[in-house]
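# Next comes the sequence, and after it the predicted model I'd like to discuss.
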Amino acid sequence: MRKGQNRFVVGFLLVPVALYLIFVIWPYIQTFGYSLTDWKGQSQTFAFIGLDNYTALFEDDIFLQAIWHNILFLVFIPVITILLALFFAFMLNAGGRGRAGGVSGVAGSGFYKIVYFFPQVLSLAILAVLFGAVYRSDSGGMLNGLLMKLGLVDESAPIEWLNEPNMVLWALILVVVWHGVGFYLVLFSAAMQAIPRDIYEAALIDGAGRAHTFFRITLPLLWDSVQTAWVYLGIAAMDMFILVSTMTAGEYGGGPDHHSEVMATVMMRNFLLYGRSGYACAMGVVMLLLTLIVSVVMLRATRRERVEF
């Protein structure tokens, strides 16, 4: 009987594992192989150069600057998004106290969940166009137009949101946070709804305030969801290609003067414009390794004993 079960399991997994190896693992192996050559992309002939691409990579000031920008995204995007999503989810699920049930969300919480989730239905391409209009550097831009109406900005000197070196990264972070808060709000809300209301009511009877209830009850019981959100947002922060390439100046983005450059934009520029495909493959390998390291570190850093109820 057990032998028959083993045959069934092997037969069931054979095709999916084979497809995964062919379409996922093999391209990674190929990319690493190409990164050890001087491949130009178009030609089928290339020479083995060992680790020269990796040596050049860490002497490339633009790529090192791009890594630093990805690190900034990695720090601020998960922290801001998760904090806002947790706050809104808590208020929508346990922020109200005036009803007969003891603990409930604020009035109209169902409507608010739909409103907060709405940005998630927009694709990143639409999002880039939408915020491109918001950040326009004239009176037609939503932000500049509003500030001009309020008299905070002179019409002859509008703010160049995406062309100011000190502002462009924050402008991009705002877009990602605006897009992601709704999704993680719904994720955290689903986890909060599984928490028995008796726990909140007992805490209220004991005189616990909102802050104490959140940090002592809600957050520990939501920690698995927070950990998952942290990893996904960290992976997104290590990419950022679509928004940067679409919203910022330059071929494949990165402007002004490489102040919004990320690893993905540098890689695509080298691969598609400069014909340095082997060099670009080395960047891809470094991106993969850094993303894996970030995922492992985040899982380790946020690991804690499971709290059950």
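Thanks, I have it.
# For the rest of this, base every contact and every neighbour count on C-alpha atoms.
Noted.
# Show me what counts as buried in the helix or strand containing Ala66.
Element membership for Ala66 (DSSP states H and E) is helix 61-94. Residues of helix 61-94 classed as buried by neighbour count (16 or more other CA atoms under 10 Å): 62-67, 69-74, 76-78, 81-82, 84-86, 88-94.
# before we go on, here's another structure to hold up against the first:
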Amino acid sequence: MPEAPAIPATHAPRPRRSRRALAPWLFLAPGLAMFLIYVIIPIFQSMWVSFYDWDGLSDATWVGMANYVELMDDEAFYVSLKNNVIWLVLYMLAVPAGLMIALFLNQTVRGIRIYKSLFFFPFVISQVVVGLIFSWFYAPDFGLLYKLIEGLTGQSVAILADERLVTYGIIAAGLWPQIAYCMILYLTGLNAVAPDQIEAARLDGAKGWKMLWYVVLPQLRPATFIAIVVTVIGALRSFDLVSIMTSGGPFGSSRVLSYYMYEQALSEYGYRMGYGAAIAVVLFGIMMIFISGFIWKMWRDEKGVR
């Protein structure tokens, strides 16, 4: 009686292969469901609400593009948008600053663990605590910076009460933990730098800035991408520090789009959910433009390398 042909060892039975293909999706399913429910669906709901005049309780009234038309004539919206641009430009200082600190902390010198702990500290405290610390730092009469400026110049400067300086004072507070975050990303990236490429570059005579630019930075490209994206997101949302330190003041001069959205939609000044949703949609669009640009550039660079 002829024997049945043996199944090659290299090919698993079809049911087993199907289970293997299905297993990753089963593990991803809870995360994908949470992402869909709490991120994707609310984005489209916000877009839909932005076409209504609604206070959050009574019946909503369809107004079409009226909320967006009103934004075009809203001076407070343009002040908030300008402040977000300032945040975005100055917040980018966190990326090179984090890189420089990471390069310093990546050395093996005496006491380096103490330095790492000091630089890591801003990352583990909440933004509320950061806001309170800097509010006291800038405070008139007893703030350290206030006393220092008064002692050096003989003039008193209340940064959080000055319309020209308040935004820069809040950004300085935000940069403190943001630099620490970028530093952690770069420290992780430096641990993955190939030592054989470093040695080969040294044998070729590369050192200093040439070593950094041609050997180290190309290998830190993924860390740089994440640092830029996270910094852009942090600059554009920037709600918590504004709320804690100034509540948008003085006279609305430190508002950003996220805080202005909150004022219009959820504070006693507004309860205009539709108008607040329109501001949120504009902010989301700006954020997507920047992030999509970074993703496209990174994809193009990776394709060029291959």
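Sure thing, it's come through. Just so you know, these numbers come straight off a predicted model, no measurement behind them.
# hang on, the earlier thing: now do the helix or strand just after the helix holding Ala66 of the first structure and helix 61-94, the angle between them.
Under the assignment DSSP H and E, the closest C-terminal helix or strand after helix 61-94 of the first structure is helix 109-117. Using axes from the mean of the first three to the mean of the last three CA atoms, to 10 degrees, the inter-axis angle of helix 109-117 of the first structure relative to helix 61-94 is 170 degrees.
# which strands and helices sit next to helix 109-117 of the first structure?
Helices and strands in packing contact with helix 109-117 of the first structure are listed as helix 61-94, helix 168-193; criterion 3 or more CA pairs under 8 Å, 6 or more residues apart in numbering; DSSP states H and E.
# What range does it cover in the second structure?
With the alignment judged by TM-score structural alignment, the segment of the second structure matched to helix 109-117 of the first structure spans residues 112-120.
# Quick check: buried residues in that stretch?
Taking 16+ other CA under 10 Å as the basis for neighbour counts, the residues of stretch 112-120 of the second structure that come out buried are Lys116, Phe119, Phe120.
# Quick one: neighbours of the closest residue in space to the last one that isn't next to it in sequence, just the number.
Across the structure, with CA to CA, 6 or more residues apart in numbering as the measure, the residue nearest Phe120 of the second structure apart from its sequence neighbours is Ala180 (5.8 Å). Per other CA atoms under 10 Å, the neighbour tally for Ala180 of the second structure reads 26.
# Looking at the alignment, what corresponds to Ala180 of the second structure in the first structure?
The pairwise alignment with the first structure assigns Ala180 of the second structure to Gly182, based on TM-score structural alignment.
# How far does stretch 135-149 of the second structure stretch from one end to the other?
Stretch 135-149 of the second structure has an end-to-end distance of 16 Å (CA to CA, to the nearest Å).
# same question, stretch 155-162 of the second structure
Taking CA to CA, stretch 155-162 of the second structure runs 14 Å from one end to the other.
# Please apply the same query to stretch 259-278 of the second structure.
13 Å.
# roughly how far is that stretch from the heart of the chain?
In this view, stretch 259-278 of the second structure has its centroid 23 Å away from the chain centroid, taken as CA atoms, centre = their mean, to the nearest Å.
# Other residues contacting it?
The list of residues contacting stretch 259-278 of the second structure from outside it, by CA atoms under 8 Å, 6 or more residues apart in numbering, reads 46-47, 49-56, 67-68, 77, 80, 238-239, 242-243, 248, 279-280.
# which of those count as buried?
Here, 16+ other CA under 10 Å leaves 46-47, 49-55, 67-68, 77, 80, 238-239, 242-243, 248, 279-280 buried among those.
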